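[1] Generate coordinates for the sequence data below:
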Amino acid sequence: MENEEMPPGLSDALDAFAGYLSGERAVSAHTRRAYLGDVRSLLAHAASEGASVLGDLELGMLRRWLGVQSQSGAARATLARRSATVRSFTAWALREERIAVDPALRLKAPKRERSLPGVLQSSQLTRLLGQLEHSAADGEPLAVRNRAIVELLYATGVRVGELAGLDIDDLDPDRRTLRVLGKGNKERTVPYGVPAAVAVDDWLRRGRPLLARENSGPALFLGARGRRVDQRQVRELVNRLLEALGDTSASGPHALRHSAATHLLDGGADLRAVQEILGHSSLATTQIYTHVSVDRLRKSYQQAHPRA
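    As a prediction, the model looks like this:
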């Protein structure tokens, strides 16, 4: 059900919430679309049950909406996200005095499944990065760029959107640090090592000048036509490279982020330092990587100990 098919009392609230997300919350375009999609779905369901204003929302209605989502095959993680969105929406409505009572206070989300992320072994990354270095040796600009992208993703653990948004001035080559604008427009500084520094310097000297155009602006990484590289291009690149390895189920740029975090913890890095590097707002999010490390330790123990 689109906005215009909803009762005015519901569609007006959805429009006001959209303005709140763009203004006060300043969330990313992707997050905004996800929030509004969830709330639109909820309000459409509420309208189908006879609701015409936000005050008609009640706990049973919210639970029935989630039940419909579950029956349609939504995963537990998706249901948990939608529950959180609804709680944000009704809390906003209460603050704005659009409702007198928050119907989502007792709305419980299903526990999220904490699956272990795909992690590359150090030997696999050595092989992958060695292949990229060899490909970049002849100076073909996209090959030089690809090497720098993968080196930087693994060295810093940044998200693919953060990498695509980098400008040249975000680099501090002397200190080997990167200024990153993360979720919620939060800025953080992330270190990177010598191999990534060499690859990025090579890109800036030999690759970028050959692709740069008048419309390139300050973007660190460029596509074949000289515009800022987009997330889709980076995802396709990394997926293709990981698939070519042939001995891993890991896929996408997030696998490099997972691998960076796991290898840092395996090497003795402090959990809070890794949290800061990754830009996690909660330490609990970072702690999943300790589970990955423990799982790998357990497998090593079972393979090596005679009485395992």
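[2] When you work out contacts or count neighbours from here on, use the C-alpha atoms and nothing else.
    Will do.
[3] Leaving out the residues flanking it, which one is nearest to Leu42?
    Trp65 (6.5 Å; CA to CA, 6 or more residues apart in numbering).
[4] how much space is there between that neighbour and Ala244?
    Counting by CA to CA, to the nearest Å, the gap from Trp65 to Ala244 is 43 Å.
[5] Neighbour count for these two, which is higher?
    For Trp65 versus Ala244, neighbours defined as other CA atoms under 10 Å are more numerous around Trp65 (17 against 11).
[6] One more sequence to fold, the one below, so I can look at both together:
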Amino acid sequence: MWAVLSKDERRGRALEALRKGDLRTLLDLMEHHLRTWGRAGAKASPNTLRSYRSAVRGFFAWLQGMGLEGEALAQAVAHPSEDLGAAYLRHLEDEGLKPASVNQRRAALGAFYEALKWAGVAERNPFSEAPTRRDPVPKWEKRRPYEEGEVARLLEAATPEERLLVLLGAQGGLRVSEAVGLRWENVDLEARRMRVVGKGRKEASVLIPGGLARALEEAKKEEGPVLPWRSDDAARRALKRLCQRAGVPYRGYHALRHYCGTHLYRSTRDIQTVARHLRHSGIATTTIYAKWGEEEARRVLEAWG
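    The predicted structure follows:
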């Protein structure tokens, strides 16, 4: 719809949506702008779009909670004060959101305002001007990996399908969306390679390690999804149930990928090898696994009698 409208038509439709509180139209505008002018373009992640839509809904709920509606709401959004972006982010902090979550909402609402500017509605982007929230907790201390013994307990308690779920993350280094999207047609056990669709819809060939190769061989089919869970959330819930049965703290699915990177670094001491297997775009991301590896070594040394 938005691509065929003139600038005056875009502006009129967006203003009407603001006055009516028509979030569906406004979110459609943001998604069109992201897919047309955003860095990821048409390959914008569904997860990103979903989180951006949620952030915009939260922002409008905050505005409406202050009694703004109709023309007053439209004016507040279209002609934001210089403090609007920073004030909302501070509100999120007061609500207890962590710095990473606050910064994610800042990015989402910045994208929303860029769409409003493109439509000729907003004069400025108050979120691009708002400062990012500095996180005092080092990145490597967050979302710590599952430990060696924990992964062993998960595999011992797992069904064949759950075993594949664990090994795709813990040995293959796949993200949950990559594991859920993996199909048998893209698994080449002879070459020990699997083709996965990663972040930004990028395709990559990933080496299949030994334990994962054996599990795939036992479950091998000609076609169709490798895993029975059809959504990321369903796969996470399955892992959470497995953790409860195995007596392992649930750290999320991504912690299996962290385990893979940490284990590989401890075994090779080669950051480049870890970066290649996990398909990191930059080496800076991979250094987190070196930190975890060093932390484990420190604990071992301190425990020596």
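[7] overall similarity of the pair, as a TM-score.
    Superposed pair, TM-score by TM-score structural alignment, normalised by the length of structure 2: 0.76. Supporting alignment: 277 aligned residues with a CA RMSD of 3.1 Å.
[8] which other residues reach stretch 139-153 of structure 2?
    For stretch 139-153 of structure 2, contacts defined as CA atoms under 8 Å, 6 or more residues apart in numbering pick out 170, 246-248, 251-252, 254-259, 262, 288-289, 291-292.
[9] residues touching Glu93 of structure 2, list them.
    Pro99, Val102.
[10] what's the counterpart of it in structure 1?
    In structure 1, the residue paired with Glu93 of structure 2 is Ser70, using TM-score structural alignment.
[11] so who does Tyr113 of structure 2 touch?
    Tyr113 of structure 2 touches Ala122, Arg124, Asn125, Pro126, Phe127, counting by CA under 8 Å, 6+ apart.
[12] Show residues contacting the helix or strand hosting Leu15 of structure 2.
    Secondary structure from DSSP states H and E places Leu15 of structure 2 in helix 7-20. Counting by CA under 8 Å, 6+ apart, helix 7-20 of structure 2 makes contact with 2, 23, 25-26, 29, 69-74, 116, 119-121, all of which sit outside it.
[13] at 6 Å what do you get?
    Gly70, Glu71, Ala74, Ala119, Gly120, Val121 (CA atoms under 6 Å, 6 or more residues apart in numbering).
[14] Just tell me what Pro145 of structure 2 corresponds to in structure 1.
    Checking TM-score structural alignment: Pro145 of structure 2 goes with Val119.
[15] my read is its match is in a strand, agree?
    No - remark: Val119 of structure 1 does not belong to a strand; assigned using DSSP: H, G, I helix; E, B strand; the rest coil, it is coil.
[16] And it, how far from Ala77 of structure 1?
    For Val119 of structure 1 relative to Ala77 of structure 1 (CA to CA), the value is 20 Å.
[17] Next: Glu96 of structure 1.
    29 Å.
[18] Those two: who's more crowded?
    Taking neighbours as other CA under 10 Å, Glu96 of structure 1 and Ala77 compare with Ala77 leading, 15 against 11.
[19] Have a look at how far, on average, the strand or helix carrying the more buried one is from structure 2.
    Assigned by DSSP H and E, Ala77 of structure 1 falls within helix 76-95. On superposition with structure 2, the mean distance recorded for helix 76-95 of structure 1 (mean CA distance after the TM-score superposition for structure 1) is 2.4 Å.
[20] how distant is that helix from the center of its chain?
    A distance of 19 Å separates the centroid of the chain from that of helix 76-95 of structure 1, by CA atoms, centre = their mean, to the nearest Å.
[21] before we move on, what about stretch 276-288 of structure 2?
    16 Å.
[22] Also stretch 37-51 of structure 1?
    28 Å.
[23] again with stretch 14-32 of structure 2
    Counting by CA atoms, centre = their mean, stretch 14-32 of structure 2 comes out at 25 Å from the chain centroid.
[24] Tell me the helix or strand right after the helix holding Leu15 of structure 2.
    Following helix 7-20 of structure 2 in sequence order, the next helix or strand is helix 23-37 (DSSP H and E).
[25] packing partners for that following helix?
    If contacts are counted by 3 or more CA pairs under 6 Å, 6 or more residues apart in numbering; DSSP states H and E, helix 23-37 of structure 2 sits against helix 99-118.
[26] which residue numbers in structure 1 go with the following helix or strand past the helix it packs on?
    Counting by DSSP H and E, the next helix or strand C-terminal to helix 99-118 of structure 2 is helix 126-129. Mapped onto structure 1 using TM-score structural alignment, helix 126-129 of structure 2 covers residues 103-106.
[27] Buried ones in that stretch, by neighbour count?
    For stretch 103-106 of structure 1, the neighbour count (16 or more other CA atoms under 10 Å) marks Pro103, Ala104 as buried.
[28] what do you get for stretch 62-78 of structure 2?
    Within stretch 62-78 of structure 2, the residues scored as buried using 16+ other CA under 10 Å are Leu63, Leu68, Glu69, Leu73, Ala74, Gln75, Ala76, Val77, Ala78.
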